[in-house]
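In: got a sequence here, can you build the structure:
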Amino acid sequence: MLFTISALLVAFVVSISTIKILLPLAPQIGLVDLPNARKKHDGAIPLIGGISIYTGVLIASTLFIDQSKLLNLYFISSALLVFIGTMDDIYDLKVAPRMIFQGIVATIMVFGAGIYIHDFGNLFATGPVELGNFGMIFTMLACVAAINAFNMIDGIDGLAGSMSIVTISSVAILTVLNDNSADILLPLILVVAIIPYLFYNVSTRNPRGKKIFMGDAGSMFMGLTVIWLLALSTQTTELSEAAFRPVTALWIIAIPLMDMFAIMIRRIRKGDSPFKADNGHLHHICMRLGLSSRQSLWAISALAISFALVGILGEIFMVAEWILLSLYLVAFITYSYAIQHAWKFIRALK
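Out: Next up, the predicted model:
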């Protein structure tokens, strides 16, 4: 217990110290978010949350988690994303270089670390759905999708951080329920390293009134971390047993995944690029309905927790996978329909 507490304390202290060090430096190197037509905030906000989270996790993991090829490749992949995300935060890069780096990271994950989703589980009550080598391609696509899902969801204060905590905490809970508590230190370190960022991003008790954003560096790092943990936790390999079933992963990452696909479908139907920024995300709709940014954060977080609880309870009571998949598809179709027709609902309510 003392060992775990020490690891979490180091993650917290390093994360908050990194914020304090970078706060005065960020404006000097252009690592700030300026308000524009889409970004309604006051002044230049330092984009250092992601760097602080990564630094806290890196230092704590190096000191308290046994080093392995798997862990080293995770941090190398994360460093690449934090780097390109930081460059994007400073120079506002085009889609192409970001996608190239995401593809490189996905390649490292699959072919370097050997992590890929090869078994979907008994989704149709006819036996395990095995992907074989196609699972490598699928996992690379899933990796890029998860990275962009968390990047897209980062639209209001605290949202990407909260979604990350919901998913990572769910992984930790499911791991413990599977009597595999030895593997929860990294998820716990991740959650604790996010807390200082949330304090500076959301808390009204921030004594000096300093505010920071996660930035693309942070949201992409969170997306990679989530898909890395989910792929490890849902697949049985020669080295480890799966902690929970693949269909459960859909529930604990539900909001970022649903929001990304619903928005991309809507953009494609309108003839726009699926990566074109707009004001059609769930948080935008909540605010159009009259909720404040903070109220929207609480509402969306509550919805994400509700979805995660469905997955966790489904795992505890071993609900048939085809039932969980069917319920998820119903939830996604409902969510997508609501997103597509949100403006009609808003006009009717007003």
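In: when you work out contacts or count neighbours from here on, use the C-alpha atoms and nothing else.
Out: OK.
In: which residues does Lys211 contact?
Out: By CA atoms under 8 Å, 6 or more residues apart in numbering, the contact list for Lys211 reads Ile45, Pro46, Tyr200, Asn201, Val202.
In: SS state for the third one?
Out: Translated: Tyr200. Following DSSP: H, G, I helix; E, B strand; the rest coil, the label given to Tyr200 is helix.
In: how many other residues sit next to it?
Out: Counted with other CA atoms under 10 Å, residues neighbouring Tyr200 total 23.
In: before we compare anything, build this one as well:
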Amino acid sequence: MFDYFWVPAFTFLVSALAVLLLRPLATMGGLLDRPDARKRHEGVIPLVGGIAITIAVLVGCQLFLRTQGYYIALLGGVAVLAVVGLVDDLYGMNPVTKLGAQLFAAILMTSWGNVYLESLGDLFGRREIELANWGIPMTLFAVVAVINAMNMCDGLDGLAGGLALIIFGWLAYLAGEIGNAPAQRVCIVFCGAVAGFLIFNLRNPFRGRMKVFLGDAGSLMLGFAIVWFSVELSQKRYNPNAAVVPPVVMLWILGVVLIDLLVVVIRRAVKRRNPLAADRTHLHHVLLRLGIGQDIIVLLILAVNALLGLIGVMGWKNGISEQILFLMFLGVTATHLLIMRNAWRFIRIGRRILARASKVGNS
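Out: Okay, here's the model as predicted:
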């Protein structure tokens, strides 16, 4: 009971207090996000959310973990990426340099923490896919992919942070289901820290003018922590005497984050464009062009991600095979790709539906 209330409550308070203390420092130091052609928010907003979450996580893990063990590597990677993101937010950073920092954090995870993929599970209904010598390269790729996926999601107030909160909530639940108490406690620490930031990021009556953004410091380190626990909880070597979560379930837990990344990368590759270049082709951008309010879009995407996680978890708990879960996930991804490739048609139809609904509502 202590874990489920006091741990997240403490890290929530630390995160919220850190935001309040860092906001004026950000204004003085120029750690601000200014609107431009791609960023259409109003006014300059302090980019302190990621730093506040990092502080809360580091403090919470020091207080609530009896021993850090290999989580020292997790905290080291989190700190490195938070600092790199802070520098990028302040001065800008060459994409190659940022990629190098992500790979360095991934190497900390695989070489220092000894956390890496050994198996992808039985995705095709024949036998377990063991990675052998491909385990570490696949893990490095996964780390970079998820980090950038989280970074790409940071486009609307509360979206990246809300997705992270939902994902860490599911990961904490899964850690409890397989008896991995330390992992569950760290995930709960992250939940409280992210929630403390969200009260200043999601629109709510208490935020007032205290709005802050996550910044690259937050999206980079949250992506890293998410992929760490996705790997740890799905590999037998970390819990040899108990059950593990099938790796395919992690695809459902990450849900919108992974699906949107896959679809955007495929679409850019088909058009021979840089798959990591910033643009306005993500799911939330398409929904914005429909004329739907930002708050509704955020709540809709968060609800969808929570539902996808529920499908994956309940599928596992009810004995649905990994092969079926994998095929279902591919089906959802393919459907999303089909919709996004014809986004202009759906936008036109959606605008007509919304216009008609508005007329009915006003009549």
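In: about what we covered before: out of the contacts of Lys211 of the first structure, who's the most crowded?
Out: Of the contacts of Lys211 of the first structure, with other CA under 10 Å as the count, Pro46 tops at 25 neighbours.
In: correct me if wrong: that residue contacts Gln28.
Out: No: with contact defined as CA atoms under 8 Å, Pro46 of the first structure does not count as touching Gln28 (10.2 Å).
In: the residue nearest to Leu185 of the first structure when sequence neighbours are not counted: how many residues sit nearby?
Out: The shortest distance from Leu185 of the first structure to any non-neighbouring residue, by CA to CA, 6 or more residues apart in numbering, is to Thr4 (7.1 Å). Thr4 of the first structure has 14 neighbours, counted by other CA under 10 Å.
In: check the one 5 residues further on too.
Out: Applying other CA under 10 Å, we find 17 other residues in the vicinity of Leu9 of the first structure.
In: what's the answer for Arg38 of the second structure, then?
Out: 10.
In: please apply the same query to Thr225 of the first structure.
Out: Other residues close to Thr225 of the first structure by other CA under 10 Å number 23.
In: I'd like the distance between it and Ser336 of the first structure.
Out: 25 Å (CA to CA, to the nearest Å).
In: ranges for the helices of the stretch 151-300 of the second structure?
Out: Per DSSP state H, counting those that start in this stretch, the stretch 151-300 of the second structure carries helices over the ranges 159-177, 181-198, 215-232, 247-254, 256-270, 283-289, 294-317.
In: tell me which of those sits nearest to Leu90 of the second structure.
Out: Between Leu90 of the second structure and these, the tightest spacing by CA to CA is seen for helix 215-232, at 9.9 Å.
In: post-alignment, that closest one versus the first structure, mean distance?
Out: Mean deviation of helix 215-232 of the second structure relative to the first structure after superposition (mean CA distance after the TM-score superposition for the first structure): 0.6 Å.
In: does anything pack onto that helix? Which helices or strands?
Out: helix 49-64, helix 71-91, helix 135-153, helix 159-177, helix 247-254 (3 or more CA pairs under 8 Å, 6 or more residues apart in numbering; DSSP states H and E).
In: 6 Å - rerun?
Out: Judged by 3 or more CA pairs under 6 Å, 6 or more residues apart in numbering; DSSP states H and E, helix 215-232 of the second structure is in contact with helix 71-91, helix 135-153.
In: over in the second structure, see which of the contacts of Lys211 of the first structure survive.
Out: Among those, the ones still in contact in the second structure (both residues aligned by TM-score structural alignment, their matches' CA atoms under 8 Å) are Ile45, Pro46, Tyr200, Asn201.
In: in TSV: those residues, plus distance to Gly135 of the first structure.
Out: Listed next are these as TSV, based on distance: CA to CA, whole Å:
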residue	distance to Gly135 of the first structure
Ile45	41
Pro46	39
Tyr200	40
Asn201	38
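In: tell me the one of these nearest Tyr91 of the first structure?
Out: Once CA to CA is applied, the member of those that ends up nearest Tyr91 of the first structure is Pro46, at 13.9 Å.
In: the nearest residue to the closest one once chain neighbours are set aside and Met318 of the first structure: what is the separation?
Out: Leaving aside its chain neighbours, Pro46 of the first structure sits nearest to Val32 (4.2 Å; criterion: CA to CA, 6+ apart). Per CA to CA, Val32 of the first structure is found 47 Å from Met318 of the first structure.
In: higher neighbour count, the two?
Out: Val32 (21 against 12).
In: my guess is that one contacts Leu47. True?
Out: Yes: using CA atoms under 6 Å, Val32 of the first structure is in contact with Leu47, at 5.2 Å.
In: separation between the residue mapped onto Asp89 of the first structure from the second structure and Lys236 of the second structure?
Out: Here Asp89 of the first structure is matched to Asp89 in the second structure, going by TM-score structural alignment. To Lys236 of the second structure, Asp89 of the second structure is 38 Å away according to CA to CA.
In: and of the helices of the stretch 151-300 of the second structure, who's closest to Ala52 of the second structure?
Out: Judging the helices of the stretch 151-300 of the second structure by CA to CA, what sits closest to Ala52 of the second structure is helix 181-198, at 7.2 Å.
In: mean shift between that closest one and the first structure?
Out: Helix 181-198 of the second structure sits 1.5 Å off on average (mean CA distance after the TM-score superposition for the first structure).
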